[in-house]
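Participant: Need coordinates for the below:
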Amino acid sequence: MRIALLARCVGPLLLALSSAATFAQAGSADAPVCSKDPLGGRSLYLRGTFNSWNAVDRQRFTWACNRYELVTSLQGEHRFKLGDEGWSADADFGAPPGAARSPMLALRGQEISRKFSGVYRLRLSMSPSLRTPTLDIESCPAQAPLGDTVLFLRGSMNNWAAVDDFQFRWSCDAYYLNVKVTGRHDFKLADVAWSPKTSFGADPQMRPAAGATGNLNAVFSGEHTLRLAFVDGKPDFSIGPKTFADPTAQQVSHPVALSLKFDSRAPQFKQPFGAVVAGTPIRYSLAADKGVDRVTLVIENRRLEGNQEVLEYSTLARLPMQRRADGSGERWEVTHRFEQIGVYGYWFEVQIGDAAFVYQNNSQAVFWTREKGSGGLGAVADKPASTRTVRRFRQTVYSADFKVPEWAPDTVYYYIFPDRFRNGDRSNDPRPGGGRTQDRYHDKDVEFHANWNSKPFRPGTGDGSDAHFNNDFFGGDLAGIIEKLDYIKSLGANAIYMTPVFQASSNHKYDTADYTRVDPAFGTNADFARLTREAARRGIRIIPDTSLNHTGSDSIYFDRFGKYASRGAFEGGKIRKDSLYASWYRFDETQTDPNKQYTGWVGVADLPELDKASPAWRDFAYRKPDSVMKQWLDLGAAGWRMDVAPWVPDDFWREWRAAIRAHTPDAITIAETWFDSSKYFLGDMFDSTMNYIFRNAVLEYAAGGNAKELWQNIELMREAYPPQAFYALMNLLSSHDQARSLHVLGWHEDSKPDAIALAKQRYKLAVLVQMTFPGSPAIYYGDEVSVTGGDDPYNRATYPWADLGGRPDEDMLAWFRKLTALRNQHAVLRRGSIDAPLFLDERVVVLHRALGDEHAIVLLNNAETERAVALNVPDRLRGRYLDLLTGERLDLSHRVMQINAPARGGRVLVRQK
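Facilitator: Model prediction:
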């Protein structure tokens, strides 16, 4: 309803004498028909390429009366869907087939594509049957009209105070506030200081106005939504039924429950810190005000098998905690010893009078990880009907004999997609219409780029390519890598990780045709051995890649197209029980459609899934003395990166690791996992993983994201991973499976020079983080000379060699070389210990590294301006420092020192002896 102004102007505090502007209450005809949350309390999220498809709180919808609503800022072209945390069957919404631009959504629909630029309000309206949802997306103003000013409802209902419970929230188009008030009340809308420009009452013309001294008046009867908008700069205020979706609404109000506190990373709440060796006792302590009756620590086993979709906990112990006095409050304490390796969950069940609560992990999303909660400070909630929804704190318990190769923390990887790096032997290039193995893609022709600097083909884009994916080639090979080993060495890298080089039909080679043979388009097995020898002469290790989860359909083992002399398990599209490889796969003879007679990995028929339980397959892969894994180690490989590790059973990896280590004790084992990989670091499976959590956190930080939020992803790994694994993580920023860093940071095909310059500046900051952080940095080929590109295939562009007409960015290359040199020269930047940041706010992160009596302080700043940091310098860190980036010398001899951090940059300070 609109305002009915009936009063004259009087002072805001002369309540007894005041007349007021009066509001008529909204009638029932205006009230929407409200219904219960159709998902029964489960949260719904906007999930897409802008948040790594995670369920993050900042993009969580709020149910309000009859719809879900979200206001969020989005930039760039993105794909997205709406889903709950587990992509449940009744909460996975996308576009109906063939209707990508329709507001209608469908369960299990397709990804929606849209270009964003600003702030948006998304409203998902639901039918009672949950079958006909519609999504409306509207643009919002770039900023609130009152800037950072905070408005409150101040009146007789709250003694005219500025109370948090009566704080308005700006949401897209107006300031909103939900209230639960009864009776007639005088009030105004005002900031804390009663500033004339931001205090709204009734003016002499009986309209709401800034600085007006007349009190507003309304009769309240329960729950309402107050709305203040600005139309042509003038305030427009209304009161109606409660319809505002307030994302900040607090669920728990009990004062004692709100006093509960536990921080998994603070020694006063949990000791020892982080992951522990099996058999280590851990002390837990929960703080609270007086009034708690009982606290129970609930310890649970997490099921350790399969991908992260398999997420189950079972109760291991319920431990009563003991109360002790702690100043004016209390401490509840208990000690537990974890005897077996594993990943455990724990949370606190709290009884206060008749009310039951849980103290659980926070709601922070971890990149790519289904399970929410980043560790650290937790949160209280009412005890749910089912403990399935409790967010567990997580505890990693690993084997006392867990060791990674001693060389791992000193590694800088150069990460190569072989077809696109360098063509060193043109005689083995794939030829369209040719008759050699490398000249055919399954039963189809190949495409070859005569121009090394052209874009990879993507069918359906009008680029002149055929209708098939992954069948275009540029001619990169092992000879090209050998030719450029000195370049790689000069970059500061001492290991090469390369995607598969074994025979396969595609350009990516994950559809293996023969595990025992280098693809003819890449060279020969002798070329592989020569590569490892030449690399070793330069102090460079070679890490190959393959999948033990699936082969190609066009392989000697499966042979769907009948191309090979050996009898494949599905030769010519028929099940061949007499094949030597028949037991490697699972077949369904009841099906008549060949595509349904076997399982393609994630539904892809070109990638028939292997039966990892098959003894014959395990013998071939790693058990036998001449097994595939051992063959390539004997040819000089320094370890293995394993594709799609979560789809392979854990017991397979345990056997595999034991076989690898028995054959080559210092070989490294690297998993391809994108999420919290704790279960792989118990000492029985892997040493390392491709660290996509690091990638996303660092790139979002470099793009200007909130450091306080993003750094929790880093702290989770520091807490959850055993130190030896944490220092061996492959810390990448780009990969062949994700858009390149410069694309993520804003350099697109249509970008203007200013946007390109900004993206480069941001990327330099990201690389600075990468090169000064524990773990093994991975440089994706071409990133060091500013190659950009979006999703596959454009992230797999060629290296722009100058002798082939390319234009490598020498400035960026110099930055990489400078940072790798610093890392290689200063062991403290590779092996130095690291704790929680010395300083952390929304923009600045200050880290301390220590190795014996060596100390380094790294300052990072993603703000667009220089920031002055007042740093508390612990006694052990005081002294004189050298900035390795600028050569400046600093004296940090006092307890509090001010240090300047450059805009979108940083400093690397090393203490001088």
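Participant: Please count neighbours and contacts with C-alpha atoms only from this point.
Facilitator: Will do.
Participant: Check which residues of stretch 326-342 are buried.
Facilitator: E330, R331, W332, E333, V334, F338, I341, G342 (16 or more other CA atoms under 10 Å).
Participant: Endpoints of that stretch, how far apart?
Facilitator: 33 Å (CA to CA, to the nearest Å).
Participant: and the closest residue to F237 other than its chain neighbours, what helix or strand is that in?
Facilitator: Using CA to CA, 6 or more residues apart in numbering and skipping the chain neighbours, the partner closest in space to F237 is L228 (4.5 Å). Per DSSP states H and E: L228 is located in strand 215-231.
Participant: Enumerate every residue touching the closest residue to N861 other than its chain neighbours.
Facilitator: Closest residue to N861 apart from its sequence neighbours, by CA to CA, 6+ apart: V844 at 4.5 Å. With contact set as CA atoms under 8 Å, 6 or more residues apart in numbering, V844 has these partners: A707, L859, L860, N861, N862, A863, R867.
Participant: Which among those count as buried?
Facilitator: A707, L859, L860, N861, N862, A863, R867.
Participant: contacting residues around the helix or strand that contains the third one?
Facilitator: Translated: L860. For L860, the element it lies in under DSSP H and E is strand 854-861. Contacts to strand 854-861, defined as CA under 8 Å, 6+ apart, come from residues 765, 769, 772, 828-829, 832, 843-850, 867, 877, 901-911.
Participant: Let's compare: structure for the following, please.
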Amino acid sequence: MNKQAIIHRPTDQHAYVCADNSVNIMIQTQKGDCKGIHFIHGDPYDWEEKKWKNKKIAMRKTGTDQLYDYWQVTIKPASHRLRYGFKLNDGENPLYFGEGGFSAQEPNDIAFYFCIPYVHVSDAFQAPAWVKNTVWYQIFPERFANGNTKNDPKDTLAWGSSEPTADNFFGGDLQGVIEQISYLKELGITGLYFTPIFKAYSNHKYDTIDYLEIDPQFGDKETLKQLIKVCHDNGIKVMLDAVFNHSGFYFPLFQDVVEKGEKSKYKDWFHIHDFPLIFEPKPNYDTFAFTPFMPKLNTQNEEVRNYLLNVGRYWVEEFDIDGWRLDVANEVDHGFWRDFHKVVKGIKPDLYILGEIWHDAMPWLRGDQFDAVMNYPFTRNILDLFAKESIDRKTFAENMTAVIHMYPASIHTNAFNLVGSHDTPRILHECSGDKRKVQQIFTFLLTFIGTPCIYYGDEIGIDGDGDPGCRKCMIWDEEQQDRHMLEHVRKLITLRKNHPLLANEGNLSFLPVEMNSHCFAFMKEKQDKTIIVIFNLSDQEEQFTLPAHQNRQMPIDLWTGNKVKDKKIPLEARGFSILEF
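Facilitator: Take a look at the predicted model:
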């Protein structure tokens, strides 16, 4: 057995407390190296005749990626204390593994074993319960709907009359969203994520001028209050976008530094290398990327911290928002985010805190900072398989298994899953215009674990390259909408709501890939119910053979409502099937 590939530490995704006082344990072994693992556990103070009393329970293999097998077990220690280790079986000689290393014989010294001194339920990661049942819709306010032409910026263009650019305006506002709530409700949306609505110079508003004011082109605070009330009355949560990593160039305090230089009392609000300030070709102060128009805020400065914490507090207290999405969250110090968590959760405990992090985000997901991050590893794998066809089915399943095992299971139900945003090309563009691929991607997104998000207009077939092409005006003329795509998405959302196994219930696993096929499937199981979601990646009709333990049952195809009478499931080209057993 390859000892170097055996990985476990009593922390993070490998060992964590759950809200019901249980403990989830995971261990990784080299792929195919281990036939089974028994979990050895007991109270460190429970001895009999000078021998430590412990129990052994078989662990469940929960997935395989390109390098590792993953094994898990969940137990509820009777005494809240836990010493534990592993008995690994390769079919020949057992191997014992604990904090003390490896042993060919079962150690009796509890110092050999891993330790959880006491199970405190207060240490459990607990995201808001409502999030796992939410289907989000991302709105770029300037391009969604123009409900009040009186607040249009100067030189506003007629709606949709031109391609989007980095600096043109079409007049989208909050009133426009209010007027389209019925559209969103009929689609099945239960959460709105708005890109920034605070006063800023640009059309995207990520260059904040005033964190405590609505941008006049979007309306005023009364309009926002009305919007939030209408949303709440219709069962829709509201999440705003905050940019605490950097301000805008025209943020008054940065302008004070521009004007007064080293004499400005706000110079320490930013990361300035030296004076005088230099803007081109490269600024001599830290920024978002290297743009001089977004100076980085110094969150180590107490005045800055207090100012931004007050911003977080204000919009929760005064407007009863349901979530904060935090821009460039990985470049802000952890101490600030811990303070932010305390402040906003102290006001509204079930507030959703979502960080924009594009990579492994475990350091932010330990329960004291964020509830979730934008799940871009999920996005990349989806696009690579369905849209770009740059990976095969086996690699996809292995990659997704690795993503699933990056974090504790309690985090996955709140993971913000997306396939497009204001930062990425439109999903239809990624699929080179193939709407069958888009439908498959939406099917995967809306039947997988996590909390899915639809980027405005993707559901009606809006196309567009990356920024600014992905920021086109929403199309409201039904004759110009892809109504077939809209109905496809609406039906998937309805199925997700009516069948908990299509959302965040049950245990998920990928079925073995058949080499002579272009199909793949994943399965969700809970007690006496199973759902299998199958995809055909070929441009030809294919058949998928049900697993042996399932093919004696007669499932129902939830998409068509028909009973399936054969163990071979026909799938049209680029088609899918959702079977319930």
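Participant: Hmm, G240 and the residue nearest to F237 of the first structure touching each other?
Facilitator: No: using CA atoms under 8 Å, L228 of the first structure is not in contact with G240, being 11.7 Å away.
Participant: quick one, longest helix in the first structure?
Facilitator: helix 753-771 (DSSP state H).
Participant: In the second structure, point out the residues matching the next helix or strand after that one.
Facilitator: Later in the chain than helix 753-771 of the first structure, the nearest helix or strand by DSSP H and E is strand 776-780. Counting by TM-score structural alignment, strand 776-780 of the first structure pairs with residues 451-455 of the second structure.
Participant: After superposing, tell me the mean distance of that stretch to the first structure.
Facilitator: Superposed on the first structure, stretch 451-455 of the second structure shows a mean distance to its aligned partners of 0.8 Å (mean CA distance after the TM-score superposition for the first structure).
Participant: Report the buried residues of that stretch.
Facilitator: For stretch 451-455 of the second structure, by 16+ other CA under 10 Å, it's T451, P452, C453, I454, Y455.
Participant: is it true that the second one touches N133?
Facilitator: The one in question is P452 of the second structure. No: if you go by CA under 8 Å, P452 of the second structure and N133 don't touch, sitting 9.3 Å apart.
Participant: how close does the equivalent of E534 of the first structure over in the second structure sit to E479 of the second structure?
Facilitator: Using TM-score structural alignment, the equivalent of E534 of the first structure in the second structure is V230. For V230 of the second structure, the distance to E479 of the second structure equals 28 Å [CA to CA].
Participant: cool, Y193 of the second structure as well?
Facilitator: 27 Å.
Participant: Among those two, which residue is more densely surrounded?
Facilitator: Using other CA atoms under 10 Å, the more surrounded residue of Y193 of the second structure and E479 is Y193, with 22 against 8.
Participant: The more buried one contacts I139, correct?
Facilitator: Yes: counting by CA under 8 Å, Y193 of the second structure touches I139, with 6.1 Å between them.
Participant: Spell out, range by range, the strands that occur in the stretch 351-500 of the second structure.
Facilitator: 352-355, 372-373, 416-418, 451-455 (DSSP state E, counting those that start in this stretch).
Participant: Summarise which helices and strands the third one is packed against.
Facilitator: Going back to what we said before, that points to strand 416-418 of the second structure. For strand 416-418 of the second structure, the packing partners by 3 or more CA pairs under 8 Å, 6 or more residues apart in numbering; DSSP states H and E come out as helix 376-382, strand 451-455.
Participant: Which stretches in the stretch 451-600 of the first structure count as strands?
Facilitator: 472-473, 495-498, 502-504, 512-518, 541-543, 545-546.
Participant: In the second structure, which residues correspond to the third one?
Facilitator: Okay, so that is strand 502-504 of the first structure. Taking TM-score structural alignment, strand 502-504 of the first structure hits residues 198-200 over in the second structure.
Participant: And the last one, by the same measure?
Facilitator: Aligned using TM-score structural alignment, strand 545-546 of the first structure spans residues 241-242 in the second structure.
Participant: Tell me roughly how far the matching stretch lies from the first structure on average.
Facilitator: Per aligned residue, stretch 241-242 of the second structure averages 1.0 Å (mean CA distance after the TM-score superposition for the first structure).
Participant: Centre of the chain to the strand holding L860 of the first structure, how far?
Facilitator: 25 Å (CA atoms, centre = their mean, to the nearest Å).
Participant: got it, and stretch 487-498 of the first structure?
Facilitator: Worked out by CA atoms, centre = their mean, stretch 487-498 of the first structure lies 27 Å from the chain centre.
Participant: swap in stretch 136-153 of the second structure?
Facilitator: Going by CA atoms, centre = their mean, where stretch 136-153 of the second structure is centred and where its chain is centred differ by 25 Å.
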